Each structure stands twice: as C-alpha cells, then as structure tokens.
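J.: Quick one, what's the 3D model for this:
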Amino acid sequence: MINILKQLFKSEPKPDYSELLKNGGIIVDVRTKNEYAAGHIKGSKNIPLNSLNHNLAKLKKKDQSIITCCASGMRSGSAKSILKNLGYTNVHNGGGWRNLERKIS
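T.: This is a model prediction of the structure:
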C-alpha cells in the first residue's frame, strides 16, 4: 500500500520554465475567461479546462513544451493529465499562474 501511495504522489523534478519558453514552449491558462480577463501571464493562451478537448487545434504540436496553469494548480494538474492521455508528450503543471509568473520573470 505504501508503495502505491509513493507512486501516486511521487514528485517529478521541476523543469526550468523560462528555458522551456525560450525553446518554443507555451503557457496554457485553463481558468475561465473571466478569471483570465482579471489577470494573466502575458503571452499565455486561455483555454478553459472545460473546453480543452474542443480546442486542441490551438496546441499545434504534440511534442511542444506546454506549461499549464490556473489559480492554484488543481485544474492545471487535470489539464496536464488530459493532455498526456491524448498523446502530448512534454506537458508540465506550472501550478498557480501568479507563482508561475514569478518563476519566469
């Protein structure tokens, strides 16, 4: 049981988000349009989580670095899982957008 829990909650090394962006990566903000309008990371794409499956054309390459973000990291974690299950190979949960913004500045 403990091994299963360790596998479920194992942490991956945090990538250098700035480096991913310099090399053609994108930020996908999965908050609602109203949340996004109230503040967001410059240059990020707003694709709300509930419409992610219908907007995959906005994510052109399945091997492109994609950093998901939201308000706290929960929805962006879900978005990462969805994208990984759809064959996107280089997806990272950036967590809350304000914290991510500090990391890439």
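J.: From here on, just use CA atoms for contacts and neighbour counts.
T.: Fine.
J.: which ones are touching the spatially most central residue of the chain?
T.: Nearest residue to the geometric centre of the chain (CA atoms, centre = their mean): residue 68, 1.1 Å. Residues in contact with residue 68 (CA atoms under 8 Å, 6 or more residues apart in numbering) are 27-30, 76-77, 79-80, 91-95.
J.: One more, so I can put them side by side:
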Amino acid sequence: MGFLSFIFGAKKRQVAYYIEQGALILDVRTQREWDKGHLENSVHIPLSDLNNRVNEVKSLKKSIIVCCESGVRSAKAAKFLVLNNIDAINGGGWVKIKNNL
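T.: Next comes the predicted model:
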C-alpha cells in the first residue's frame, strides 16, 4: 500500500465512521451547482453564506461532513466549523461521498 493510498483510505474510513455515527452532510457549493445534483438528505449552505449561518449549523447538534465539488471549499468550511466548536470533517467531493454510501 502506497502512502497516498494510506492517506485517502484513512479519509474514506473517517467519512464512513462519521456516517455510521449519524453525521449530517453539509454541501457548501453554489446554488447552481446544488441544483445540478446533490446528496439526498444533505443540507445546503453555500460557503459564502456559512459565516452568517454558523449558528444554524450549531443548532443541528450533529457532527458534520462537509462536501463540495472537489474538496477545496469543503476544507475551508470544515476548518471554519471546527474553529467555531463544531465537530466537522472535510468529506471532499460530493460525488465521491455518494459513491461510498
């Protein structure tokens, strides 16, 4: 097993663990991207709105798996949520999560 396989395998296991524990999936893509397709039962809050809606996320009282198109915006969002005392991880691209459900 190569180093990258180990790293990406660990991320996949972490996402699977969070899903098993009842985590909520938060999609931070734009409205246009969301309208083209998204994960069933996920919550949509565009990254540009997250700062103003962080209390809404806190009120959910759930761990969060953040997704976007490629994982860049979700990484920023997950870091922001953690800094606001919310248990959150970067799930990466939503299609990858969908394929692992």
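J.: After superposition, what is the TM-score?
T.: Overlay of the two chains. TM-score (TM-score structural alignment, normalised by the length of the second structure): 0.79; 92 aligned residues with a CA RMSD of 2.0 Å.
J.: picking that back up, quick one: the residue nearest to the centre of the first structure is in a helix?
T.: No - read with DSSP: H, G, I helix; E, B strand; the rest coil, residue 68 of the first structure is strand and lies in no helix.
J.: and the gap between it and residue 99 of the first structure?
T.: Here the criterion is CA to CA, to the nearest Å. By it, residue 68 of the first structure lies 12 Å from residue 99 of the first structure.
J.: The biggest helix by length in the second structure: which residues count as buried?
T.: Ranked by residue count and defined by DSSP state H, the top helix of the second structure is helix 3-20. Burial within helix 3-20 of the second structure, assessed by neighbour count using 16 or more other CA atoms under 10 Å, is assigned to 11, 12, 14, 15, 16, 18, 19.
J.: of the contacts of residue 68 of the first structure, closest to residue 62 of the first structure?
T.: Distances from residue 62 of the first structure to those, taken as CA to CA, are shortest for residue 91 (9.2 Å).
J.: And that closest one, what's its match in the second structure?
T.: Alignment note: residue 91 of the first structure maps to residue 88 in the second structure; criterion TM-score structural alignment.
J.: So which residues of the first structure form strands?
T.: Taking DSSP state E as the test, the strands found in the first structure are 26-29, 45-46, 66-70, 91-96.
J.: Who are the packing partners of the longest one?
T.: Read it as strand 91-96 of the first structure. Counting contacts by 3 or more CA pairs under 8 Å, 6 or more residues apart in numbering; DSSP states H and E, strand 91-96 of the first structure is packed against strand 66-70, helix 74-85.
J.: okay, the strands of the first structure in a markdown table with distance to residue 55 of the first structure next?
T.: Below are the strands of the first structure laid out as a markdown table (distance: least, CA to CA, whole Å):
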| stretch | distance to residue 55 of the first structure |
| --- | --- |
| strand 26-29 | 11 |
| strand 45-46 | 10 |
| strand 66-70 | 14 |
| strand 91-96 | 16 |
